[in-house]
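Novice: Need coordinates for the below:
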Amino acid sequence: MPVNESIRLDNQLCFAVYNANRLFNKFYQLALAPFHLTYAQYVVLLALWEEDGLMLHALGRRLHLESNTLTPLLKRLETAGWLIRRRSPEDKRQLFVHLTDFGRRKQSEILQAVQHCGRQTDLTEDQYRLDLKKIQDLNAALRKSIADMEAEH
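Specialist: The predicted model follows:
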C-alpha cells in the first residue's frame, strides 16, 4: 500500500525539528566539553552574560523554564563556581542570580569555542539569520497554538 506523501516521516516538520534538536545537543556537548558545561547550563550563562543579577523568576521567564527545572541547573553551576544565588535582604522570598568573577572571565573563551564549532557548519551569516527568524516565528506560532488549546480545556 503506497504511503501518502504528507504523512511520510521525512516530510514531518516536527521530526525535522526533533532531529535538529538532537544534533544541536551533540554540537553543544562537543563545544562545551572543555568547560564541563551542558547546553542548559550554557543558556543560563548566556542569559546572565546579557543581564547579571536577575531574579530567579525573571531568569526562568527569559529561558522559558520552570523553577523546578532551573533550580537544579543553578545549584550545579553554583557548586562549580560559575554563579552565586543570593536572597534579597529586603525580601527573603526574592532570589537573585549573579555570575562569579570566574563566570564572567570564562565568557570570551566559551563564546570563542562555540563560534569555532559553528564556523564548521558552513552556514553564511545571512542563512543563519534567516533560519533563526523562521524558528523564532515557528516558536511563536506554537506558543500561541498551545495557549489557545489550553484555553479550550
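
Novice: C-alpha only now, for contacts and for neighbours.
Specialist: Noted.

Novice: can you give me the strands for the chain?
Specialist: Remark: strands of the chain, listed N- to C-terminal, are 54-55, 83-87, 95-99; assignment by DSSP state E.

Novice: the helices in the protein, which residues?
Specialist: Along the chain, the segments classed as helices by DSSP state H run 13-32, 39-50, 56-63, 67-79, 101-105, 107-119, 125-152.

Novice: Would you mind measuring from the residue nearest the centre of the chain to Arg87?
Specialist: Computing the C-alpha centroid of the chain and ranking residues by CA atoms, centre = their mean puts Val43 first, at 4.3 Å. When distance is defined by CA to CA, to the nearest Å, Val43 is 22 Å away from Arg87.

Novice: Please provide the structure for the following sequence as well, for comparison with the first:
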Amino acid sequence: MVSEGKNKVSERWQDIDPDDRLAHLIRHAARSLVRGLQIRLAEHNVLFGHWAFLRILWEEDGLTQHELNERAGLMEPTTYSALRAMESLGYIERKHMAGNRKNLYVFLTETGKQLQDKLVPLAQEVNSVSTRGLSDDDVQTCRRVLLGIASNMAHDEARFEDVGRRLPSTRELSVWIKQAEQLRANEA
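Specialist: Have a look, this model is predicted:
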C-alpha cells in the first residue's frame, strides 16, 4: 500500500511541465510545501490555517484581532473563524483589555505557547526536505528570485490601488454570485 502512494506522487510529479508558466510552478511548489507541513501539523492536532496565527503570536503575543488579520494577510471572516476554532482548542484566549471594550486582544495560552517547541522543528524539517539535493547557491538564488517576484507583484497591486482597483472582499464576491444567480433565474 505504501508503494502505491509513492507511485501516485511520482506520477503527479512527472505530469508537471517544467516549461509551464512560472505562476503554475510556484503554486505547485507552494502546495507541496503546505501539504508537507499539514501532514506534520495534523499529528499534533493543529490545522494549517492556524499555523500563521501561531507563528505571529509566538513573535508578539497580545495583538488585536485586526492586527493579526493584517499581519496574516487574510480577510476578517477567515481570521475570526480561525481564532474561534483556536480558542476552542485551547491554544489562545481572546479578551478585552481594561479601559478598551472595543478591541479584542489575542493571547496564547500555555498550551499555545508549548506548541512552538513541537511545531517549529516540523516546519524546519519541511524546509530541509524541500531543499534536499540543492546547493546553498541554488537555495539563495531561489530566495532572491522569489523575493523579487513578491516585490514586483506588491508594486503591481499598489499600482492598481492607486487607480481605485482592488481585490474584492469575500462579501462582495458573494453579492456578485447572488446577482448572477438572480439574472440566470430571471432569464429562464
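
Novice: TM-score of the superposed pair?
Specialist: Structural agreement between the overlaid chains, expressed as a TM-score with TM-score structural alignment, normalised by the length of structure 1, amounts to 0.82; 146 aligned residues with a CA RMSD of 2.2 Å.

Novice: Could you report the separation of the aligned partner of Arg61 of structure 1 in structure 2 from Leu54 of structure 2?
Specialist: Correspondence of Arg61 of structure 1 to structure 2, assessed by TM-score structural alignment: Glu70. Between Glu70 of structure 2 and Leu54 of structure 2 the distance, using CA to CA, works out to 14 Å.

Novice: Leu89 of structure 2 too?
Specialist: Note on Leu89 of structure 2: its distance to Leu54 of structure 2, by CA to CA, is 13 Å.

Novice: Can you check which residues contact both of the two?
Specialist: None of the residues lies in contact with both Leu89 of structure 2 and Leu54 under the rule CA atoms under 8 Å, 6 or more residues apart in numbering.

Novice: So between these two, which is more surrounded?
Specialist: For the pair Leu89 of structure 2 and Leu54, the greater number of neighbours falls to Leu54 (23 against 14), based on other CA atoms under 10 Å.

Novice: so that one makes contact with Gly112?
Specialist: Yes. A contact is recorded between Leu54 of structure 2 and Gly112 when judged using CA atoms under 8 Å, the distance being 7.5 Å.

Novice: and Arg85 of structure 1, how many residues sit next to it?
Specialist: When neighbours are defined as other CA under 10 Å, Arg85 of structure 1 has 19 of them.

Novice: cool, Leu65 of structure 1 as well?
Specialist: When neighbours are defined as other CA under 10 Å, Leu65 of structure 1 has 13 of them.

Novice: How about the contacts made by the residue nearest to Arg71 of structure 2 when sequence neighbours are not counted?
Specialist: Of all residues not flanking Arg71 of structure 2 in the chain, Ile56 sits nearest, at 7.6 Å (CA to CA, 6 or more residues apart in numbering). Residues touching Ile56 of structure 2, when contacts are defined by CA under 8 Å, 6+ apart, comprise 68, 71-72.
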